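Asks: Sequence first, predicted model second:
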Amino acid sequence: MADNLFSRGRRRPLVLDGGLATELETAHAKDLSGSLWSARILLDDPDSILAVHRAYLAAGAQIITTATYQASVAGFHRELALTPSEAAALMHSSLRLAEDAITAHVAADAATTQRVEEEEEEEAFPPAIAVSLGCFGATLADGSEYTGVYPPYADEDYLCEFHVARALAVLNGDSGGRGTPPPPTMTTTTTTPPNSMQNPLLLLHLLLFETIPSLLEARAIARALAHPALSVYPAGVAFSCGTATTVRCGATLRECIDALLLLRRPSADDDDDASSASSSAAAAAPPPPPPRAPLAMVGVNCTQPHLCASLVRIAAAAVAEAAAASSAVSAKSHSSGGKKPPTTLVVCYPNSGEVYNPVTKTWSGPGGGNGEAGPDAWWAGWCKEWLAAGADVIGGCCRTRPRHIEAIARLKKNAMKEKGLLHVQP
């Protein structure tokens, strides 16, 4: 795969954008009360999505997310009576909007193109696109994305099929001719990520599975990412957490990340003195998916800011342990050719601090970053905590705005002036 923003060491943090849907509500007065949330604006007013993308790029975002968090073929059919083909084409149009925003941003002022300078000069990369893929519960618009309690039919197999089908609809504009997920036959032979617009600025898209609330869905995503058509893309997964250690369903964040990183996969080299109980549990567990390239990033989103330092530390520890295990396996098999395994980055993009009521679809309580004093000191203070805990990628989720992202970019710029105090090793 071509070199890209995620494939080499960078000055920390990489800057992700902020809330897209809530910015559409705040800055563009959009009514997002329907089940499609911001995805409906792809049809109603795509120019406003383009404007939000450009606002975040101007604020310093290096990664922008598509307006597809709550999009699904079934959802567009249910709410707008679109055919599967029409729905998939509309979802795919989100990529053009993001690409157009980046192209316009780069053309308008080359000086604003993100350049992450190392101690030695290196190639600069334009901003990247993250394909926003919300959890299954988000498409139900019933608040289950904040509990992880899904209908009985939404088992691991169903969720795997859902995530494969929805990702392919966004990437390729192809619904498979149906409104329900195709079976996971995994026979696709795609070997290189398609570039939908053939834009030389854009070498790849990151698949970003967001607001994941459960261990069940983490396992389903791990399987989905083994699909040949998806495994060629860099991917990130962010979990929504209700406490400083657990995701919304009550499982620990560490369990969920381990499921993604295949850290707990049993092997022939397991210690001979492992307990019979552990052996029985491993034998009873579902088989893990085939190995794939390491995740580009893993971490937390749509979570209260005060919980994130603890959660980032958990994610960073899991990533470090997985990297050590990968290095050990490579050394044992001599399969690495002397190259260091790719690093999984830790991502953190919480909400503003306000509390969301999924029943009334309203926000309440103080959001320190939205006060009249502005977000700079408040948000930058949190960012420093997350960086110290091990975050490599920082942005914002619900109710964060371009000014929050500008505060992150300013923090990074100031740190770089201080001889690169914030640095992620290659």
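Replies: Received, thanks.
Asks: drop to CA atoms for contacts and neighbour counts, all remaining ones
Replies: Noted.
Asks: Count the neighbours of residue 80 for me.
Replies: Using other CA atoms under 10 Å, residue 80 has 13 neighbouring residues.
Asks: How about residue 246?
Replies: 20.
Asks: and it, what does it touch?
Replies: Residues near residue 246 by CA atoms under 8 Å, 6 or more residues apart in numbering: 252, 253.
Asks: Sketch out the strands for the stretch 51-200 of the chain, chain order is fine.
Replies: Ranges of strands in the stretch 51-200 of the chain, per DSSP state E, counting those that start in this stretch, are 63-65, 128-134.
Asks: For the ones you listed, give me JSON lines that also has mean neighbour count and distance to residue 97.
Replies: Conversion of those to JSON lines gives the following (neighbours: other CA atoms under 10 Å; distance: least, CA to CA, whole Å):
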{"stretch": "strand 63-65", "mean neighbour count": "26", "distance to residue 97": "10"}
{"stretch": "strand 128-134", "mean neighbour count": "24", "distance to residue 97": "10"}
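Asks: Comparison target below:
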Amino acid sequence: MRTALETFVNNISNPIDKFIYVLDGGQGTYLENSGINVNSQIWCSIPFTQPSFWNENEKSIERKIMEQMFKDFLSSGCSLVMTPTYQLNYTSYLKELKIGESESALKQYDSLLTDIGSFTKKQTESHANVLVIGSIGCYGSMILAEFTGNYGDNAAEIDYYKHYKPQLDNFLNSENIDILGFETVPNIHELRFLLSLDSSVLNKPFFIGLSTNEVQQLRDGTPLEEVAKLINDLKAENKLNENFKLIGCNCCSFVSSSKSIKVLNENLNFYIPLIAYPNSGEIYDTVTKEWHKPKNELLYAGNSNNWKMTVDKYTENNCKVIGGCCRTTPEDIKSIHEAINQK
């Protein structure tokens, strides 16, 4: 009998299979809307650093909110949930806690990741066949460059493995993490690094979400046609990790995301399923630090008709996983789920 993970891999790997998986949505948005301040180095992971969070007998407000967040997303129809660890890389963790790098600090960090993985898995217990994705933020998430891709002139020489290794060491050995998600990758050099990791390093199913702009490029200006060529060439050379299961885009414009997915699909010369989970289409004002809905309703994800049109575009281009990112809510996930099941 297949496990839920084996079924997932089998379903997405079959181009004829029409089953679409639904991913959860904007965890940070949910927590902010519920009164939790996530404005920190480690963003959604901040509640987990409070000792009171782990007291199950006298649950803190933060724990109750986090549990309700998972409950709401799961009841909206998602079958994949993320750990709230996108910005919980080791460097940002040290900065947030204002501690120096040491063996004891690394053990403390590793223990925190283990606890978060266990907590996330526990939230899925009442929902059959739900898988947990270990969320791993790109190098740019550490230096606030995931939306520019500007890693400097030495981007090709950066030690990306140093950034990823502490989180990878935990997630790859965790029974609570089913799939690895490398999110919001904006730079071609970092993408090359991730694609260079073979199964001796990455021995679990994983996907890569790209940070893309309005003209179907990585944020560093690399055309998505070039991204597809890189993947095609590695495939032809038999150098693609067998655990590399999906490629796509996340945390990008609600409207442009379907165009980016289309470019990837049209330029990949072999079948690999795609993944898309865009932002809501709201615009962030960097001066007032507020989000605003676009004046044109067609640019906003917050109604079921817009989601239906976008889900159709995704599925026409081999998307097998669809969800939401910043500013998307359980209602958005419900709209995605309904759009998929109307097909």
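Replies: Great, that's in hand. What you see is a predicted model, and the numbers here were worked out from it, not measured in a lab.
Asks: ok, back up a step: mind putting the strands of the stretch 51-200 of the first structure in TSV, distance to residue 19 of the first structure included?
Replies: Listed next are the strands of the stretch 51-200 of the first structure as TSV, based on distance: least, CA to CA, whole Å:
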stretch	distance to residue 19 of the first structure
strand 63-65	9
strand 128-134	11
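Asks: nearest to residue 365 of the first structure, of those strands?
Replies: strand 128-134 (24.8 Å; CA to CA).
Asks: For the closest one, give me the average deviation versus the second structure.
Replies: Here the mean offset of strand 128-134 of the first structure against the second structure after fitting is 1.0 Å, by mean CA distance after the TM-score superposition for the first structure.
Asks: so how far is that strand from its chain's centroid?
Replies: 6 Å (CA atoms, centre = their mean, to the nearest Å).
Asks: Quick one: map residue 306 of the second structure onto the first structure.
Replies: Matched by TM-score structural alignment, residue 306 of the second structure corresponds to residue 378 in the first structure.
Asks: What is the neighbour count of that match?
Replies: Residue 378 of the first structure: 17 surrounding residues under other CA under 10 Å.
Asks: ok so, going back, do you know which of the strands of the stretch 51-200 of the first structure lies nearest residue 87 of the first structure?
Replies: Closest approach to residue 87 of the first structure among those (CA to CA): strand 128-134, 15.1 Å.
Asks: Quick check: residue 52 of the first structure touching residue 22?
Replies: No - contact between residue 52 of the first structure and residue 22 fails when scored by CA atoms under 8 Å: they sit 10.2 Å apart.
Asks: neighbour-wise, which of these two wins?
Replies: residue 52 (25 against 21).
Asks: Next, the contact list for the more buried one, please.
Replies: Going by CA under 8 Å, 6+ apart, residue 52 of the first structure touches 20, 23, 24.
Asks: which one in the second structure is aligned with it?
Replies: Per TM-score structural alignment, residue 52 of the first structure is aligned with residue 69.
Asks: Then residue 304 of the first structure?
Replies: So residue 304 of the first structure corresponds to residue 253, using TM-score structural alignment.
Asks: Could you do residue 347 of the first structure as well?
Replies: Counting by TM-score structural alignment, residue 347 of the first structure corresponds to residue 275 in the second structure.
Asks: Which helix or strand contains that match?
Replies: strand 274-277 (DSSP states H and E).
Asks: how much does that strand stray from the first structure?
Replies: Looks like 0.8 Å for strand 274-277 of the second structure (mean CA distance after the TM-score superposition for the first structure).
Asks: Can you give the distance of that strand from its chain's centre?
Replies: 9 Å.
Asks: On the three-state scheme, residue 42 of the first structure is what?
Replies: Assigned state for residue 42 of the first structure: helix (three-state reduction, DSSP: H, G, I helix; E, B strand; the rest coil).
Asks: One more: residue 15 of the first structure?
Replies: Under three-state DSSP, the three-state class of residue 15 of the first structure is strand.
Asks: returning to that earlier point: is the match of residue 306 of the second structure in contact with residue 368, as I believe?
Replies: Yes - Residue 378 of the first structure is within contact range of residue 368, at 6.5 Å (criterion: CA under 8 Å).
Asks: circling back: can you match the contacts of residue 52 of the first structure up with the second structure and say which hold?
Replies: Checked against the second structure using both residues aligned by TM-score structural alignment, their matches' CA atoms under 8 Å, the contacts of residue 52 of the first structure keep these contacts: 20, 23, 24.
Asks: I'd like those written out as JSON lines, with secondary structure added.
Replies: JSON lines is the format used below for these (three-state DSSP):
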{"residue": "20", "secondary structure": "coil"}
{"residue": "23", "secondary structure": "helix"}
{"residue": "24", "secondary structure": "helix"}
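Asks: Of those, just say which sits nearest to residue 247 of the first structure.
Replies: Using CA to CA, residue 20 is the member of those that lies nearest residue 247 of the first structure, at 22.7 Å.
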